[in-house]
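Trainee: model this:
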Amino acid sequence: MEWKVRRKILTPDRERPWWEHSALAPSPLLRGETIRIYVGGIAADGVSSIGYVDVAANDPSRILGISQEPVLVKGRPGMFDDNGVFPASVTRVGSQVFLYYTGFEICEKIRYRMFGGLAVSDDDGETFHRATEAPVMDRTDEGLFFRGGPSVEPEDGRLRAVYSAGSAWEFIGDRLRPTYDIYGSISADGAVFPPAGRPLLARQAGEHGLGRPQIVRADGLWRMFFCVRTPDLRYASGYAVSEDGWDWTRRDDALNLGHSPAGSWDSEMVYFPNFIDTGSRRYLFYIGNDFSRGGFGYAELASW
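Mentor: This is a model prediction of the structure:
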């Protein structure tokens, strides 16, 4: 791939109590001449909520507005998302906007669990309500500790979904970190998913996680962007292609979006990639260093 420009959009300014730092997992929604980017902002207590940044569709470096309050906050005590939420993806389904999100739950025997939730908007992404307080991607044998982060794309009247799932932890340095791979399934309505999907992409040597995949259909191919976690913590983005949506070939080198030179906002992380086609321009949004404490930005695609 060739990229025209690569720019930072925003570093959180700590002006909002719910948003002390970070802009996790940017998820864009086209709204006319504006792109609304939903992000996970972390408060001083370490708990994340979901808000948004509005940018110009013809120039995402131009900020048009920032939500003063979050559109989705943590769940009630005891729920799967009672210790924070951040976006997985956002898409239009009929007249509604579906915001898939990851919910965190602190545990005693392990550090935490993560499962996938769904919030729905009936007013074009201004406000959201939970479709259910339970996960729409809950614990099953393919993902006992982690299962979620879905992205969906229409296909023949149904929705093709990709997501991550895992059931183990590994010591990376002196700290346990989760491991997971990428799976796929088909949903009739985007709210109910099968209890098990089909494995699509597995970790390779030197990787401890493939997560938060984003699927798009573009120029005759299914294309997937995803997170690649490695022991050196210089997390990167991966890329794969498929003709049928089930058999995938990794082409990470073709992504051509590596870490920037030392000192740049994205010199250590190019993470949480999310692609959008506005009809006239194509962008990949992603976060930078230290899980976006250094900000988030985008690259504009020139050609595949």
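
Trainee: rest of the way, CA atoms for contacts and neighbours
Mentor: Fine.

Trainee: residue 245 - nearest residue in space that isn't next to it in sequence?
Mentor: Once flanking residues are discounted, residue 245 sits nearest to residue 222: 6.0 Å by C-alpha to C-alpha, 6 or more residues apart in numbering.

Trainee: residues of the host helix or strand of that neighbour that come out buried?
Mentor: Using DSSP states H and E, the element containing residue 222 is strand 221-229. By 16 or more other C-alpha atoms under 10 Å, the buried positions in strand 221-229 come out as 222-229.

Trainee: next, the structure of the following sequence, for comparison with the previous one:
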Amino acid sequence: MKWKKKGLIFVTEGRHSWAQTHAMIPTPEFINNNCLRFYVTVCDKQGIGRIGYVDVSANPLCKVIQVAESPILDIGDPGTFDENGILVTSIVNLPDGTKYLYYVGFEIGTKIRYRLLTGLAISRDNGKSFARMQKTPILERSDQELYFRGGPFVIYENGSFRMWYVGGNKWLTINGKEMPVYTINYLESNDGITWDKYGKVCIDIVNENEHGFGRPYIIKHDGKYKMFYSIRVKYLGYRLGYAESTDGINWIRKDQDIGINVSESGWDSEAVCYSAVIKINDQYYMFYNGNEFGKTGFGWAELVEW
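Mentor: Presented below is the predicted three-dimensional model:
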């Protein structure tokens, strides 16, 4: 692939008390033919994330139209798995008009740094408001995925739900800091709410320079499932990866084909991560974060060649 970087779209820049920094994990959906909504996680001064949105035009492309004045989903109640921050990762539009918003709850630990577990919020008013399905995770910890069951990307296909997510139960010390170790796993569900305890590993750690992955994003193109994901690289931070599959379960990694990397300077000079790839007017675009997990906002790139 070859991508042409187009620059930044949005930086939070202290808009509100709940939105001081970051615009993490841009998660797009079409509001109509002329407008794209990006669900994003923004942070307050304490670094606690909440979910808002940024609306941009589809023609001309990526002109900011509207920004959320208040969170569409706030942090959880005291003592819940998402009391210390939430990260949006996937939006699913169902045939009856219901929207399922999948997110990650950030739970601070004492003997470990944190846990990441998956929650679900539902909208029945076309996205005007979202309410939690439940106060507990829909992906709860299990023996094989004790600390991490997060980063989900979900599609509704042929009457069932398919999820790709990050799961793991290990930590690794890098430069004196404990860092998470996890793989990208796969699950299916009849209702999008109830999921098995254990997923099938579909993207595994393959060399000593990797220790985990970020939110996968899957499209169907040219008769294949194509996955864009973030690779946590030791001593470097995030880089983007790419894989292909005929069934969405068994994947061939082709990271060398991703065709996009950090810039020499600027907002994405240290990292590229959390990409989403969509088709707009017969052209494919990538929306992604740069340095410091999206602290510098999110930007975009245009596909020049597959």
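
Trainee: TM-score for the pair, please.
Mentor: After superposition, the two chains reach a TM-score (TM-score structural alignment, normalised by the length of structure 1) of 0.95; 303 aligned residues with a C-alpha RMSD of 1.4 Å.

Trainee: picking that back up, map the residue nearest to residue 245 of structure 1 onto structure 2.
Mentor: Mapped onto structure 2 by TM-score structural alignment, residue 222 of structure 1 lines up with residue 225.

Trainee: can you give me the distance of its match to residue 248 of structure 2?
Mentor: Separation of residue 225 of structure 2 from residue 248 of structure 2 (C-alpha to C-alpha, to the nearest Å): 6 Å.

Trainee: longest strand anywhere in structure 2?
Mentor: Longest strand in structure 2 by number of residues, with DSSP state E as the criterion: strand 160-174.

Trainee: and the contacts of the helix or strand that that strand is followed by?
Mentor: Next helix or strand after strand 160-174 of structure 2 toward the C-terminus (DSSP H and E): strand 177-189. Outside strand 177-189 of structure 2, the residues within contact range by C-alpha atoms under 8 Å, 6 or more residues apart in numbering are 113, 148, 160-173, 195-196, 198-205, 211-213, 216, 249.

Trainee: show me which of the residues you listed are buried.
Mentor: Using 16+ other C-alpha under 10 Å as the burial test, these include 148, 161-171, 195, 198-199, 201-203, 205, 211-213, 216, 249 as buried.

Trainee: hmm, back to that, other SSEs contacting the strand holding residue 222 of structure 1?
Mentor: For strand 221-229 of structure 1, the elements it packs on are strand 209-218, strand 236-242, strand 271-277, judged by 3 or more C-alpha pairs under 8 Å, 6 or more residues apart in numbering; DSSP states H and E.

Trainee: got the ones you listed as CSV, with distance to residue 141 of structure 1 columns?
Mentor: Below are these laid out as CSV (distance: least, C-alpha to C-alpha, whole Å):
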stretch, distance to residue 141 of structure 1
strand 209-218, 17
strand 236-242, 25
strand 271-277, 25
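
Trainee: for residue 49 of structure 1, which of those is the nearest?
Mentor: Nearest to residue 49 of structure 1 among these is strand 271-277 (16.6 Å), distances taken as C-alpha to C-alpha.

Trainee: following that closest one, which helix or strand shows up next?
Mentor: That would be, after strand 271-277 of structure 1 and using DSSP H and E, strand 282-287.

Trainee: so how far is that following strand off the chain centroid?
Mentor: Strand 282-287 of structure 1 has its C-alpha centroid displaced from the chain centroid by 11 Å (C-alpha atoms, centre = their mean, to the nearest Å).

Trainee: and it, how far from structure 2 on average?
Mentor: Superposed on structure 2, strand 282-287 of structure 1 shows a mean distance to its aligned partners of 1.3 Å (mean C-alpha distance after the TM-score superposition for structure 1).

Trainee: residues contacting that strand, please?
Mentor: 23-28, 266, 269-277, 295-302.

Trainee: just the buried subset of the residues you listed, written out for ChimeraX, thanks.
Mentor: The ChimeraX command for the buried members of those (criterion: 16+ other C-alpha under 10 Å) is given here:
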select :23,24,25,26,27,28,266,269,270,271,272,273,274,275,276,277,295,296,297,298,299,300,301
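
Trainee: show me where structure 1 has its helices.
Mentor: For structure 1, the helices defined by DSSP state H occupy 252-255, 289-292.

Trainee: need the outlier residue of structure 2, farthest from its centre.
Mentor: In structure 2, the residue that sits farthest from the middle, by C-alpha atoms, centre = their mean, is residue 176; the gap is 27.0 Å.

Trainee: now mean neighbour count too, for the helices of structure 1, in CSV please.
Mentor: Below are the helices of structure 1 laid out as CSV (neighbours: other C-alpha atoms under 10 Å):
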stretch, mean neighbour count
helix 252-255, 15
helix 289-292, 22
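
Trainee: what about those, which gets the closest to residue 7 of structure 1?
Mentor: Of all the helices of structure 1, helix 289-292 comes closest under C-alpha to C-alpha, at 13.6 Å.

Trainee: mind checking what residue 251 of structure 1 lines up with in structure 2?
Mentor: Using TM-score structural alignment, the equivalent of residue 251 of structure 1 in structure 2 is residue 254.

Trainee: next one: residue 179 of structure 1
Mentor: So residue 179 of structure 1 corresponds to residue 181, using TM-score structural alignment.

Trainee: circling back: distance of the match of residue 222 of structure 1 from residue 273 of structure 2?
Mentor: From residue 225 of structure 2 to residue 273 of structure 2 the distance is 20 Å (C-alpha to C-alpha).

Trainee: quick check, residue 58 of structure 1 in contact with residue 300.
Mentor: No: Residue 58 of structure 1 is beyond contact range of residue 300, at 10.3 Å (criterion: C-alpha atoms under 8 Å).

Trainee: shared neighbours, those two?
Mentor: What both residue 58 of structure 1 and residue 300 touch, as defined by C-alpha under 8 Å, 6+ apart, is the set residue 281.

Trainee: if I look at the residue nearest to residue 112 of structure 1 when sequence neighbours are not counted, how far off is residue 301 of structure 1?
Mentor: Using C-alpha to C-alpha, 6+ apart and skipping the chain neighbours, the partner closest in space to residue 112 of structure 1 is residue 106 (4.4 Å). Shown here: residue 106 of structure 1 relative to residue 301 of structure 1, a distance of 39 Å by C-alpha to C-alpha.

Trainee: before we move on, the earlier item: can you redo the buried residues of strand 221-229 of structure 1 as a markdown table with distance to residue 125 of structure 1?
Mentor: Output for the buried residues of strand 221-229 of structure 1, formatted as a markdown table (distance: C-alpha to C-alpha, whole Å):
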| residue | distance to residue 125 of structure 1 |
| --- | --- |
| 222 | 26 |
| 223 | 25 |
| 224 | 24 |
| 225 | 23 |
| 226 | 24 |
| 227 | 25 |
| 228 | 29 |
| 229 | 30 |
